[in-house]
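S.K.: With the sequence up front, the predicted model follows.
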Amino acid sequence: MAGERLRFDGWIAGVGTASGTRLVVGHWPRSPFGSFSDVMVEHPDGVRVLLAPSGRIAEFVAATYRFDRIEVVPVAVTGIRTLWRVEAGPLSLRLRAGSPSALGRLLSAVPAPLVRSPHWAALCDVPARLLLPGVRTLGRAGPGRREWYGARGLRPVVAADAVLDGVDLGPLAPLDPPVAFGFGSAPRTPSLVRVTTTVELGATAP
């Protein structure tokens, strides 16, 4: 049986760094919480930190994903498209995305109703895992929650500079090992993904 569905429309940027710290930035201009951004940080030792802009958003995200520590801090994402500037409490991140990949151009042609459908997400799950190791498009997300992703575009991230707690994290690197916030990871190749994410509350379907 389907439960209440909350839809988030925006972008996910996933990058690795030479230090081993991996970063996943969500920027959501349209969501049930209004426009907001958040950052998930996984340190080389596996410690997972959420940087969220409010207690309400932190509570929702922490009930959907797994973290070892949560920090409520100002989070701002500016620039968008190919040049991003992210300021999130102790984190300062700049990244530059390249032109859409062939897969990205294909994804941009998918009709919006399909992007929002869990059936489409289930159909895409196996090819996504084959083409983008670590990526899943449908799965369980916290107790009583189901989540699915509908990608609408894909660009490679070609450059990034990140400073966390005053320490330079080093040059751009693959997102490896995969992050462990939820049932799937962002792509191993640093990427900027245009996406519609749906979280279903009280889901009883497998």
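M.R.: Perfect, thanks for sending it. None of the values given here were measured: they were computed from a predicted structure. Numbering: from 1, shown residues only.

S.K.: Could you use CA atoms for every contact and neighbour count after this?
M.R.: OK.

S.K.: what's the helix or strand for the spatially closest residue to residue 147 that is not a sequence neighbour?
M.R.: Once flanking residues are discounted, residue 147 sits nearest to residue 199: 4.5 Å by C-alpha to C-alpha, 6 or more residues apart in numbering. Using DSSP states H and E, residue 199 sits within strand 191-201.

S.K.: Tell me the helices and strands packed up against that strand.
M.R.: On a contact count with 3 or more C-alpha pairs under 8 Å, 6 or more residues apart in numbering; DSSP states H and E, strand 191-201 meets strand 4-17, strand 145-164.

S.K.: Including mean neighbour count, could these go into CSV?
M.R.: Listed next are the helices and strands packed on strand 191-201 as CSV, based on neighbours: other C-alpha atoms under 10 Å:
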stretch, mean neighbour count
strand 4-17, 21
strand 145-164, 21
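
S.K.: Of those, which is nearest residue 175?
M.R.: Closest approach to residue 175 among the helices and strands packed on strand 191-201 is made by strand 4-17 (4.2 Å; C-alpha to C-alpha).

S.K.: got another, please set it beside the one above:
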Amino acid sequence: MRFEGLIAGVGTSSGRRVVAGLWTRSPLGRFGDVMVEDASGHRILLAPGDEVAELVSATYRFDEVRIVPVRWRVTAERAEVQAGDLRLRLELGPRSALGRLLRLQPRRLATSTRWLALLDPVARLLVRGAATAGTAGGGRREYYGVTDARSIRSLEAGDATGSWGRLVPLSPPPRFGFASTPSAPTIVRVTTTITSPSDGVSSRSRR
């Protein structure tokens, strides 16, 4: 299974850490999902339907899953996400140093599962919490092929309880899966590939 789109990761001064997936192409079509970990460590998935919720919750770890409408829009200047009563408005900055480096990779290489398995130890050393290969549960493997990255300059976030506060680093890394987005608020362009044992792809990675 291959998913192409964007992942945005931000921290808020209220202690919430948010990872939003904005998928333009996938086996489930175009959709968005939002993962939130609050200051107490409670992890919530906001998904637009049962099929998305089932796949994502089988791949990542959550304490609660909510089915809510998820809408998103991305322009050159901003990304806006609405998931139930949650609102996110991200003002986008320039391409980061990481993004400039990532764009030097040929796209076919950058999304190759074999290359990502080899790259994984280096990615873990270079970016805290990052990884390019790991477990997806049920004997499956997951690979993150990141091809671009931009900084996030500012944030408006809140829900029915009120504002979630100002933009801060995504630290500590949220505990949804084997990897996190960079601690500096960032939006990345990514191709995520999930393989099963029958696909014949093997690699070694730490969870």
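M.R.: Looks like it came in fine. No experiment lies behind these values; they were computed from the predicted model shown.

S.K.: hang on, the earlier thing: show me what the residue nearest to residue 147 of the first structure lines up with in the second structure.
M.R.: Aligned by TM-score structural alignment, residue 199 of the first structure pairs with residue 194 of the second structure.

S.K.: which ones are touching that match?
M.R.: For residue 194 of the second structure, the contact set (C-alpha atoms under 8 Å, 6 or more residues apart in numbering) comprises 1, 2, 136, 140, 141, 142, 143.

S.K.: The first structure: which residue goes with the fourth one?
M.R.: In this case it means residue 140 of the second structure. Mapped onto the first structure by TM-score structural alignment, residue 140 of the second structure lines up with residue 145.

S.K.: Burial check on whatever residue of the first structure lines up with residue 178 of the second structure, number of neighbours?
M.R.: Matched by TM-score structural alignment, residue 178 of the second structure corresponds to residue 183 in the first structure. The number of residues packed near residue 183 of the first structure is 18, by other C-alpha atoms under 10 Å.

S.K.: I'd say residue 9 of the first structure and residue 151 touch.
M.R.: No: checked against C-alpha atoms under 8 Å, the pair residue 9 of the first structure and residue 151 is beyond contact range at 10.0 Å.

S.K.: what residues do those two have in common as contacts?
M.R.: By C-alpha under 8 Å, 6+ apart, residue 9 of the first structure and residue 151 have these common neighbours: 195, 196.

S.K.: Which single helix of the second structure contains the most residues?
M.R.: Counting by DSSP state H, the longest helix found in the second structure is helix 113-126.

S.K.: average gap between that one and the first structure?
M.R.: The superposed helix 113-126 of the second structure is, by mean C-alpha distance after the TM-score superposition for the first structure, a mean 1.9 Å from where its aligned residues fall in the first structure.

S.K.: Show me which residues of that helix are buried.
M.R.: By neighbour count on 16 or more other C-alpha atoms under 10 Å, the buried set for helix 113-126 of the second structure is 113, 115, 116, 117, 120, 121, 123, 124.

S.K.: Then stretch 170-180 of the second structure?
M.R.: Residues of stretch 170-180 of the second structure classed as buried: 170, 171, 173, 174, 175, 176, 178, 179, 180 (neighbour count, 16+ other C-alpha under 10 Å).

S.K.: just stretch 46-60 of the first structure next, same as before
M.R.: With burial defined by 16+ other C-alpha under 10 Å, the residues of stretch 46-60 of the first structure counted as buried are 48, 49, 50, 51, 52, 53, 57, 58.

S.K.: Throw the buried residues of stretch 170-180 of the second structure into JSON lines and include secondary structure and distance to residue 63 of the second structure, thanks.
M.R.: Listed next are these as JSON lines, based on DSSP: H, G, I helix; E, B strand; the rest coil; distance: C-alpha to C-alpha, whole Å:
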{"residue": "170", "secondary structure": "coil", "distance to residue 63 of the second structure": "19"}
{"residue": "171", "secondary structure": "coil", "distance to residue 63 of the second structure": "19"}
{"residue": "173", "secondary structure": "coil", "distance to residue 63 of the second structure": "16"}
{"residue": "174", "secondary structure": "coil", "distance to residue 63 of the second structure": "13"}
{"residue": "175", "secondary structure": "coil", "distance to residue 63 of the second structure": "11"}
{"residue": "176", "secondary structure": "coil", "distance to residue 63 of the second structure": "10"}
{"residue": "178", "secondary structure": "coil", "distance to residue 63 of the second structure": "16"}
{"residue": "179", "secondary structure": "coil", "distance to residue 63 of the second structure": "18"}
{"residue": "180", "secondary structure": "coil", "distance to residue 63 of the second structure": "17"}
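
S.K.: Name the nearest of these relative to residue 90 of the second structure.
M.R.: Of all those, residue 90 of the second structure sits closest to residue 170, with 14.1 Å by C-alpha to C-alpha.

S.K.: dump the residue contacts of the closest one.
M.R.: By C-alpha under 8 Å, 6+ apart, the residues touching residue 170 of the second structure are 9, 10, 11, 12, 17, 18, 181, 182, 183, 184, 185.

S.K.: can you check residue 38 of the second structure too?
M.R.: Counted by C-alpha under 8 Å, 6+ apart, residue 38 of the second structure has contacts 15, 16, 17.
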